[in-house]
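Trainee: What would the 3D arrangement of this be:
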Amino acid sequence: MRILITGSAGFVGSHLVERFLNEGHTVIGVDNYISGQVSNTDLFRDHPRFTFIEADVSHGIPYTGEKLDWVMHFASPASPPHYQQFPVETLMVGAQGTQNGLELAHAHGAGFFLASTSEVYGDPHVHPQPETYWGNVNPIGVRSCYDEAKRYAEAITMAYHRSRGVNTRIIRIFNTYGPRMRPDDGRVITNFVHQALRGEPLTVYGDGSQTRSFQYIDDLVEGISRLMMVKYHEPVNLGNPDEFTMIELASKTMNLVESKIDLVNLDLPADDPKQRRPDIGLAWKIIKWRPLKGIDSGLNRVFDEQKIKS
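Mentor: Here you go, the predicted model:
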């Protein structure tokens, strides 16, 4: 297949590039490096079946090559520090960037694959969160630039499917971690690992009782690959249902280092969800998918990678 991936220099995007090249496909990567990393593009730059286009997909996707089989829209800042630094750009890539990707897919008769997020559920009143839950989102809060961009992206994706027949897929990605995350990503696993490696106190927001569930990148990529192969157009949760408090995650991180590490508590950020856990019953029903890697082995791999780099 010939697959165009927006956000190809990002954390998830670069792993998709790797997966599809290894499977023998041709990949066109598109990124403007607002949150992606040049080093992620450099991994594949010399590959004969990889082409890179540096562009802001909010302004258009300058692809004029052969017929595409898939357009996969993974471009967007995804961590709170990054999307709050670039709120307008985040809204635009979720809105205009998504439409540009849909138009390209429609013109090529290609499938369109949208990376949405568990953030569409906001601070949920339903736990765990199934795809049928409509969410509890503050539309004007500091996180809204990301939450509402993704909610709009889902809406326009379904509109193109219903009115123009585009063959669409939508995933709602729950917290994902693994190699190639930016050191300044700002999400909890990256923060904890880098703080532990530097011997600094681990930063816990609030009292640390809020929960998250964490899936390893390989599990997410496998779910994406499986969903491409079935005809299902509405959103599908991809995440690990194993749930941990931030205190529990901090304890697991501390176990990776030999020296004593302290905790420091800071104020809870505005609109920070109190709990987050996916209901993955639908993913099991339609693609027989569930995550295979637990938090302990995944944390070890991330810690070892960052230890080598530091």
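
Trainee: rest of the way, CA atoms for contacts and neighbours
Mentor: OK.

Trainee: Tell me where the stretch 51-200 of the chain has strands.
Mentor: 70-73, 111-117, 167-173, 176-177 (DSSP state E, counting those that start in this stretch).

Trainee: Any chance of the ones you listed in CSV with distance to Asn40 and mean neighbour count as columns?
Mentor: Below are the strands of the stretch 51-200 of the chain laid out as CSV (distance: least, CA to CA, whole Å; neighbours: other CA atoms under 10 Å):
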stretch, distance to Asn40, mean neighbour count
strand 70-73, 17, 26
strand 111-117, 19, 25
strand 167-173, 20, 24
strand 176-177, 15, 22
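
Trainee: mind giving me TSV with those and columns for distance to Met229?
Mentor: Listed next are the strands of the stretch 51-200 of the chain as TSV, based on distance: least, CA to CA, whole Å:
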stretch	distance to Met229
strand 70-73	12
strand 111-117	11
strand 167-173	10
strand 176-177	22
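
Trainee: Out of those, flag the one nearest Glu258.
Mentor: strand 176-177 (22.9 Å; CA to CA).

Trainee: now for the closest one, which elements pack on it?
Mentor: Under the contact definition 3 or more CA pairs under 8 Å, 6 or more residues apart in numbering; DSSP states H and E, strand 176-177 sits against strand 215-216, helix 217-228.

Trainee: Now do the shortest one: everything it contacts.
Mentor: The contact list for strand 215-216, computed with CA atoms under 8 Å, 6 or more residues apart in numbering, reads 174-178, 239-240, 291, 293-295, 298.

Trainee: repeat for stretch 113-128
Mentor: Counting by CA under 8 Å, 6+ apart, 70-74, 98, 129, 133-138, 146-148, 150-151, 153-154, 157, 168-175, 228, 237, 271-279 sit against stretch 113-128.

Trainee: ranges for the helices of the stretch 151-300 of the chain?
Mentor: 188-197, 217-228, 246-254, 281-287, 295-309 (DSSP state H, counting those that start in this stretch).

Trainee: who wins for proximity to Glu89 among the ones you listed?
Mentor: Closest to Glu89 of these is helix 188-197 (CA to CA; 23.3 Å).

Trainee: any idea of the angle the closest one forms with helix 295-309?
Mentor: Helix 188-197 and helix 295-309 are oriented at 50 degrees to each other (axes from the mean of the first three to the mean of the last three CA atoms, to 10 degrees).

Trainee: Asn22 is nearest to which of the helices of the stretch 151-300 of the chain?
Mentor: With CA to CA as the criterion, Asn22 lies closest to helix 217-228 of those, at 12.6 Å.

Trainee: ok now that closest one, how far from the chain's centre?
Mentor: 12 Å (CA atoms, centre = their mean, to the nearest Å).

Trainee: Now the second one, please; I'll put the structures next to each other:
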Amino acid sequence: MRVLITGGAGFIGSHLAEACLERGDEVYIIDDLSTGSLDNIRALQNDDRFKNRLFVHIDTILNHNMMLELTGICDIVFHMAAAVGVRYILDNPLKSIKINVEGTEKVLSLCAKFRKKVLIASSSEVYGKHLHAPLVETDNIIYGPTSKFRWSYAASKLMDEFTALAYYRNRGLQVMIARLFNTVGPRQTGAYGMVIPRFVDQALKNKPLTVYGDGTQTRTFTYVKDVVRALTGLMDANDTAGEVFNVGGTEEITILDLARKIIRETGSASACELIPYEKAFAADFEDMQRRVPSIDKIRKAIGFEPKTGLDAILRHVINYHMSVTG
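Mentor: Purely as a prediction, here's the structure:
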């Protein structure tokens, strides 16, 4: 199988590339390295087992000729490329909207042209400001005003979903959508606002763990290898096209309790420091108070269950950070 992974040098994309190579696929990666890194795939490029099956192109998905060639030669497409991270979105709002909306439409158009099966990576952000849990794929969407640029990312990913489903209904494109809930694991950076790598880095340096807001907001976290199993399972299934699936963990925790847990797990001398949102971000920032998925739909579709609990996730991330920092 020839597999195209957009954003394949990113955190999740690199793990997905590794899994596809391990099962014998030929993997083509396109990534502009805006948030991805060649370091994420260096080991794959240097692995003799993969040298004739891994092809890396440093380019934007907005390059029509490059995407035309890659989509044409591949059998399936995992569209992982996107502007990611709260910090990156707020700092680059126009670029984020353009790459998410225009880039996804280009991928869908080319997949429809060549009749290629495609998975679109979406985000739990699309649910917006819900307070209830668990979140179900058919829930209504609740956003803040357009003056709050926090919601531009959510709205762009929602438009990606609408566009994908339109291609399914009007063009018969075999496309499925995975809404990812806080994927975590080795290779993830905290530079763009991801909370666990940021907390772990601060704890290992005995610096204060900066908790935004009052810390009562809750999240669940999913280990990246579990997410990869879900993505490949959805792609391999015969009856997932035209559907949206939550992909997430089930252990809900407040961000303040998460910080305290990481301090304990690392044996750090750090303390927790509450930072008001208006100090941490621009004045147009809003947060989601609660984000917990229902995974009943994906469980019924492909038998997916997250295998890695939060404690094990934290150990993996802590060990990774210790290994790369010495």
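
Trainee: Now do the same for Gln215 of the first structure: its match in the second structure.
Mentor: The alignment partner of Gln215 of the first structure in the second structure, by TM-score structural alignment, is Thr222.

Trainee: pretty sure Pro276 of the second structure is touching Phe285, no?
Mentor: No - Pro276 of the second structure is not in contact with Phe285 according to CA atoms under 8 Å; the separation is 10.9 Å.

Trainee: Of these two, give the one with the bigger neighbour count.
Mentor: Neighbour count, other CA atoms under 10 Å: between Pro276 of the second structure and Phe285, Phe285 has more, with 17 against 14.

Trainee: filter the contacts of strand 215-216 of the first structure to the buried ones?
Mentor: The neighbour count (16 or more other CA atoms under 10 Å) marks 174-178, 239-240, 291, 293, 295, 298 as buried among those.

Trainee: if we can go back for a sec, right, and the helices of the stretch 151-300 of the first structure - which one's nearest Glu23 of the first structure?
Mentor: helix 217-228 (10.8 Å).

Trainee: Show residues contacting the closest one.
Mentor: With CA under 8 Å, 6+ apart as the criterion, helix 217-228 of the first structure contacts 12, 15-16, 19, 113, 169, 171, 173, 176-179, 238-239, 287, 289-293.

Trainee: mean shift of that helix relative to the second structure?
Mentor: Helix 217-228 of the first structure, aligned to the second structure and superposed, deviates on average by 0.7 Å (mean CA distance after the TM-score superposition for the first structure).

Trainee: okay, the angle between that helix and helix 295-309?
Mentor: Using the same axes, to 10 degrees: helix 217-228 of the first structure against helix 295-309 is 120 degrees.

Trainee: What does Thr176 of the first structure correspond to in the second structure?
Mentor: With TM-score structural alignment as the criterion, Thr176 of the first structure matches Thr183.

Trainee: That match and Arg219 touch, don't they?
Mentor: No - the pair Thr183 of the second structure and Arg219 does not pass the contact test of CA under 8 Å, sitting 10.9 Å apart.

Trainee: what's the counterpart of Asn138 of the first structure in the second structure?
Mentor: In the second structure, the residue matched to Asn138 of the first structure (TM-score structural alignment) is Gly144.

Trainee: burial count for its match?
Mentor: Neighbour tally, Gly144 of the second structure, other CA under 10 Å: 15.

Trainee: how near is it to Tyr153 of the second structure?
Mentor: 12 Å (CA to CA, to the nearest Å).

Trainee: and the gap between Glu248 of the first structure and Val93 of the first structure?
Mentor: Counting by CA to CA - Glu248 of the first structure and Val93 of the first structure are separated by 35 Å.

Trainee: So for these two, which sits in the more crowded spot?
Mentor: More crowded of Glu248 of the first structure and Val93, by other CA under 10 Å: Val93, with 25 against 14.

Trainee: what does the more buried one align to in the second structure?
Mentor: Under TM-score structural alignment, Val93 of the first structure pairs with Ile99 in the second structure.

Trainee: Check Ser79 of the first structure too.
Mentor: By TM-score structural alignment, Ser79 of the first structure lines up with Gly85.

Trainee: Contact partners for that match?
Mentor: 192-194.

Trainee: repeat for Thr250 of the second structure
Mentor: The contact partners of Thr250 of the second structure, taken as CA under 8 Å, 6+ apart, are 220-221, 292-294.

Trainee: buried stuff in stretch 292-301 of the second structure?
Mentor: Within stretch 292-301 of the second structure, judged by 16+ other CA under 10 Å, the buried ones are 292-299.

Trainee: Now do that stretch: distance to the chain's middle.
Mentor: Relative to its parent chain, stretch 292-301 of the second structure has a centroid offset of 17 Å by CA atoms, centre = their mean.

Trainee: And for stretch 274-286 of the first structure?
Mentor: From the chain centre to the centre of stretch 274-286 of the first structure is a distance of 16 Å (CA atoms, centre = their mean).

Trainee: Could you tell me where that stretch falls in the second structure?
Mentor: Under TM-score structural alignment, the match for stretch 274-286 of the first structure is residues 289-301.

Trainee: Distance check, the nearest residue to Met1 of the first structure once chain neighbours are set aside against Val166 of the first structure.
Mentor: Excluding the flanking residues, the one nearest Met1 of the first structure by CA to CA, 6 or more residues apart in numbering is His25, at 5.1 Å. Computed as CA to CA, the His25 of the first structure to Val166 of the first structure distance reads 21 Å.

Trainee: More neighbours: those two, which one.
Mentor: The neighbour count for His25 of the first structure versus Val166, taken as other CA under 10 Å, is higher for Val166 (22 against 14).

Trainee: shared neighbours of Pro276 and Phe285 of the second structure, anything?
Mentor: Joint contacts of Pro276 of the second structure and Phe285 (CA under 8 Å, 6+ apart) do not exist.

Trainee: What is the nearest of the buried ones among the contacts of strand 215-216 of the first structure to Leu102 of the first structure?
Mentor: For those, the nearest to Leu102 of the first structure is Phe174 (23.3 Å; CA to CA).

Trainee: hang on, isn't that closest one packed against Gln275?
Mentor: No - taking contacts as CA under 8 Å, Phe174 of the first structure lies outside contact range of Gln275: 11.8 Å.

Trainee: OK, contacts around the closest residue to the match of Val93 of the first structure other than its chain neighbours?
Mentor: In space, Ile99 of the second structure comes closest to Ala82 once its chain neighbours are excluded; the distance is 6.3 Å by CA to CA, 6+ apart. Contact analysis of Ala82 of the second structure by CA under 8 Å, 6+ apart lists 7, 96, 99-100.

Trainee: Also Asn246 of the second structure?
Mentor: 124, 136-137, 178-181, 293-295, 297-298.
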